[in-house]
Every structure is written in structure tokens, then in C-alpha cells.
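Participant: need a structure here:
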Amino acid sequence: MPRHIIEKRVTELMDLSGKKAIVTGSGGAGLGQAIANRLAGLGADVALVDVNEEGAKENARIVRERWGGTAIPFRADVSDWDEVHGVVAEARDALGGLDIMVNNPVMLVSGAFDTYTKDQLDYTVHGSLTMLMYGAHAALEHMLPVGHGRIINISSVGGRIQHRGLTVYNSAKSGVIGFTRNLAHEFVSRGISVLGVAPGIMVSEPLEKLVLNPPDEQMRIGRESMYESIRQYVQVGRASLPEEVANMVGYLSTEAADYMCGQTIDVAGGQYMN
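Facilitator: I've put the predicted structure just below:
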């Protein structure tokens, strides 16, 4: 029993000083960079992995300047089995260990299911589920020999509800929730904690600017659709910032979440679907 936690503040349990974390999909302006920033703010040394090498470099620079810790960028296409295993090994060596692996894959095509091509279907499933499995497999290669580690998978609230035009994506994200639960069951006895986070409607700063000032008719229609979804289904009544979702990833990465196992936590403003 972890009786040492009884006299501690929750904030003390959320100290990640000395921990080593890898965050995939962290070269853009969305959730990946927010997660890297939150983990670094809690004291972790962070590897930022993305196919966008310049974006990963810039975000790592921002993290270092903001928090003064270690933030190392890596370029890799995590849709490729060999590349993701290679970059996890490289990042683990550069950081001096691997305690936390955050799988944050983003690749999808939206549209009515009957209009999908095989390539679009394969692309969405691969980018929303299979890539995440690759990352978890690569992390386990380094966590299992030392008998500890935490894997956090990014799903979506769409994995629990239904949306027209997102049948393939939402089904894949349902798979992420099931994968998280089953992976936790398989490896918790070997010291590996597996948890998930399911964002809802999330708006990064660049996307917010596009939404407020749509450059074309398609973006205007997308904005109205998003507004309608928020009005009808999001109880909080607004979209989230990536940082609000990253808050939960940060919490789940720490000792404060040690008694959680296999769960995927919605951070979606109470979003639901009738």
C-alpha cells in the first residue's frame, strides 16, 4: 500500500521531476505540443516526435525556454512500424530512460461512409488506431525490461457517441478505448499502467483564427456545424483549448493517478449525443 502519499499534497504527487516522457504528434499547434508543455511544466524531460521536424524543433525550443528543462525534438513518421520503433529507442537513449509514452495520432478523412474509398478508409483507421498501437508496442520494448512505465493513449469522445461523417474515425477511436482497456489488463501485473484521454471539440489558436474569420465557404460551413454541435451537445457551451485536455494527460502521468487502470477519461465539456 502506498502509505507514503497520505501526508502529501496532491501537488506533490504530481511532481514529474526526473521522469522521461515521449509525446508523438507534438510538432504542430494542437494537443501534442500542449501535452509536451504540461509534462515539462510538471518537471519531466520530454521528447517531441513528429513528421514535421521544424515544428518539433520550434515547440521543443518553446518548452525549454518556458520551463528550463530538457526538451528534444525528433523527426519520425509514426505511421511506419520501423520508424516509430527506431525513434522511441533513440529518444529513450537521449533522455536516459522512458517513463511515460503519450500516443497522440492524428490522421483522418471525414465524409459519408458510402463515399469512402479503400485508401481513405485505410488511412483513417491507420492514423487513428493502428499508429497508436505501434507507439505502445515500441514503448513496451523499453518499459517491460525495467518493470515500470505509463502509456497514455489519446482517443476521442467520438469513440463513445455518433456523428454523421465520422463513422470510420469514431469507430477507430472506439477501438482506442478498447485497446487501452485490454492493454492495461494484459500488462498491469508487469508494472505498466495504461490509461486514455478522450477530447471533444477542441480548438487550437490557429484553428480559432480560421473559425472566427473563415477564408472560404467550406470553412464557413464547418464553423456553423461546429457551433451547432456545441449548442446542442456540449453542456459547458464552448470548445476546449488543447491545454485543458493536456491537463488531464498531465494528471494521469503522475503518481496521483496510480490507482487508475485501463480507463479513458472524457475531457469534452459534457458532450453527448441523443
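Participant: make it CA atoms for all contacts and neighbour counts henceforth
Facilitator: Noted.
Participant: just the helices in the stretch 151-274 of the chain please.
Facilitator: For the stretch 151-274 of the chain, the helices defined by DSSP state H, counting those that start in this stretch cover 167-187, 205-212, 217-233, 242-252.
Participant: Switch those over to CSV; also include distance to Ala198 and mean neighbour count.
Facilitator: Shown next, in CSV, are the helices of the stretch 151-274 of the chain (distance: least, C-alpha to C-alpha, whole Å; neighbours: other C-alpha atoms under 10 Å):
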stretch, distance to Ala198, mean neighbour count
helix 167-187, 9, 20
helix 205-212, 19, 13
helix 217-233, 16, 14
helix 242-252, 8, 21
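Participant: Setting aside sequence neighbours, what's the nearest residue to Asp77?
Facilitator: Closest residue to Asp77 apart from its sequence neighbours, by C-alpha to C-alpha, 6 or more residues apart in numbering: Val51 at 4.9 Å.
Participant: Would you confirm that the one you found contacts Asp80?
Facilitator: No - using C-alpha atoms under 8 Å as the test, Val51 is too far from Asp80 to be in contact (10.7 Å).
Participant: To check against the first, give me the structure of this:
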Amino acid sequence: MESDEQKWTQLLGLDRLPTDIIDKRVSDLLDLSGKKAIVTGAGGDGLGQATANRLAGSGADVALIGRTFSKVEKRANEIEKRWGVKAVPILADLSDWDQVHRAVRESKEALGGLDIMVNNPVMSVGGAFENHTKEDIDQTVLGSLTMMMYGAHAALEHFLPQGSGRIINIGAVGGRVQQKGLTVYCSCKAGVIGFTRNLAHEFASRGVNVLGVAPGIMIKPDMKEYILNPKDDRQRAGRDAILNSIQTQVQLGRVCLPEEVANMVAYLASDAANYMCGQTIDVAGGQWMG
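Facilitator: Model prediction:
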């Protein structure tokens, strides 16, 4: 017969506490050596490539998925040379259900396993809501929310049978604050926060943990160029909106590098974040509703 001590040990999960971490350094827990990770939207100059670099720099083998093969191939070669891990480029249009599922299967086969899925779809449309066409709205929802769901579904096909895995959804602080000209986008990013929370609730008990990161205003080379040298009224309006946000909402008073956001992704992918679940962490310089 089970004793009271055994019963309560099981009920409280005392037999599942990670006691092995007690005498380790935090840096040991951040080590991803041996882990296999996918990063979507990884071919450009933004968060995708920065995240792939951070995970690889922590020891993980990575698959970089993007819709322009030459770009993800270039990034994969850079990563292998820099960090000495395996990095494989995978071609896929993240807006296509079948291509996403095929790309995740190919990534797992190429890496020899799958532990981490970083869901970083890249597509958005801005501008005044009253000027949006049906196509604008459909494209924004597809790129800002639906593609996230495609990627998570594809990863679960592999995580559920093995009873383990971590999905990290990339949202935006716009999911928590209002921003003019980004009504549809921000609404979708609020959806990403809800999707992350609900997906975690559904699958945590089956070994799959789901977390999210909400970046603020990240600066990329092309964005820096049009901010410093706007070529038309639209770019000038975009620059003014960014400046207004920095002056009225961002407490640190500056934009950020993609690498600063990627730091949080790498942390959430590691054993240091094992007791976090369903949360979306802002990395936005303290941006709030002004």
C-alpha cells in the first residue's frame, strides 16, 4: 500500500524536481550542447539569424528555415564556421501548410533529432486601417499569427511522440500596447500571446513546454538606413512613429539589437527556464502604453 509520504511526493512532483541543478552554475544550465533546434525566418538580418547564432553559440545544432534558399544557406555557413556546430539550410514558404510540415520533418532528419522550435514567421503589413484592403488584412493575419500556428503544429508532430520539446513563439510588444498604423498586426500579436498561453496549457502535461518572446523596436540594417535617410513620406512617417514610441513609451529610450532579443530566446530554450511555462516575456526596453 502506498504511504502518505509516497502519495504526497507524487502529488507535489517532489520526485520530479531537478535537484541536479543545485550545484551547477547558471552558465552550465544555459549550455545547449547536444540539442537540436529549428529557427524559422532565419535568412535575413533580423531576429531569426540572431537567434540561430545565439542557439549555435550555446552549443545547439540548428536548422534555418526560410523562403530564399541562398539566404538561409549563407547564414548556415556562417554559423558552422563561427561556432563549429551543425547548421543546415531548409527551404520553405512558411505561409504554406504542407511546406512547413515538410521543412520540419527535413530539419529533424538532417539534425538527427528535434528539441527546440523557434517560431519566427516574418510578414506584416502596416498603415492606416481604413486604407487596408482585404488582401492587406489577410496577409497580416497570415504572417503574424496563422504561420505561427502552422509551425507549432508541425513541431508537435515530432514532440508529442517523444514526450518532450520546447516551442518558443516570437510575438511583439505590440500585442500588449497600442500602436497607430499597426492595428491588425498588434491584434494578431495579442493573439500570439494567447496562443502561447493556451498551447502550453494543452500540452505541458504531455512534455511539451511553450513560451514566447515579445520584442520591442529592433533595429536592422535596412531599417537603420531608412530611419537615417528616409526616401519618401511613408518612410518619414515610419521614422516619426518610431521616434514617438521611443520618447513616450520606451523607458530605456533607445531601440534594440536583434541579438538582445535573441538572448532571451536562448535563455528560454535552456534548462535555466525549465519552470517557466506559457509565459511571453517582453524584451522591449520597458515599453508600455503611453
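Participant: Drop the TM-score for these two in here.
Facilitator: After superposition, the two chains reach a TM-score (TM-score structural alignment, normalised by the length of structure 1) of 0.98; 274 aligned residues with a C-alpha RMSD of 1.0 Å.
Participant: quick one on the thing from earlier: between Val51 and Asp80 of structure 1, which is the more surrounded one?
Facilitator: Comparing Val51 of structure 1 with Asp80 by other C-alpha atoms under 10 Å, the one with more neighbours is Val51, at 18 against 15.
Participant: Show me what the more buried one aligns to in structure 2.
Facilitator: Under the alignment (TM-score structural alignment), Val51 of structure 1 pairs with Arg67 in structure 2.
Participant: I'd say that match and Ser95 touch.
Facilitator: No - at 9.6 Å, Arg67 of structure 2 does not count as touching Ser95 under the criterion of C-alpha under 8 Å.
Participant: Just give me the residue right at the centre of structure 2.
Facilitator: Ile170 (3.1 Å; C-alpha atoms, centre = their mean).
Participant: Just give me the match in structure 1 for it.
Facilitator: Checking TM-score structural alignment: Ile170 of structure 2 goes with Ile154.
Participant: Its match and Val211 of structure 1, how far apart?
Facilitator: Ile154 of structure 1 is 24 Å from Val211 of structure 1, where distance means C-alpha to C-alpha, to the nearest Å.
Participant: likewise Val194 of structure 1?
Facilitator: 35 Å.
Participant: one step back: ok, the residue nearest to Asp77 of structure 1 - contacts?
Facilitator: 25, 27, 75-78 (C-alpha atoms under 8 Å, 6 or more residues apart in numbering).
Participant: Tell me the one among the residues you listed nearest to Gly111 of structure 1.
Facilitator: Gly25 (23.3 Å; C-alpha to C-alpha).
Participant: Verify the stated contact: that closest one with Met107.
Facilitator: No - applying C-alpha under 8 Å as the test, Gly25 of structure 1 and Met107 come out as separate, 10.2 Å apart.
Participant: okay, these two: which has more neighbours?
Facilitator: Gly25 (28 against 14).
Participant: got the contact list for Met219 of structure 1?
Facilitator: Contacts of Met219 of structure 1 (C-alpha under 8 Å, 6+ apart): 210-211.
Participant: if I line the two up, what does it land on in structure 2?
Facilitator: Counting by TM-score structural alignment, Met219 of structure 1 lines up with Gln235 in structure 2.
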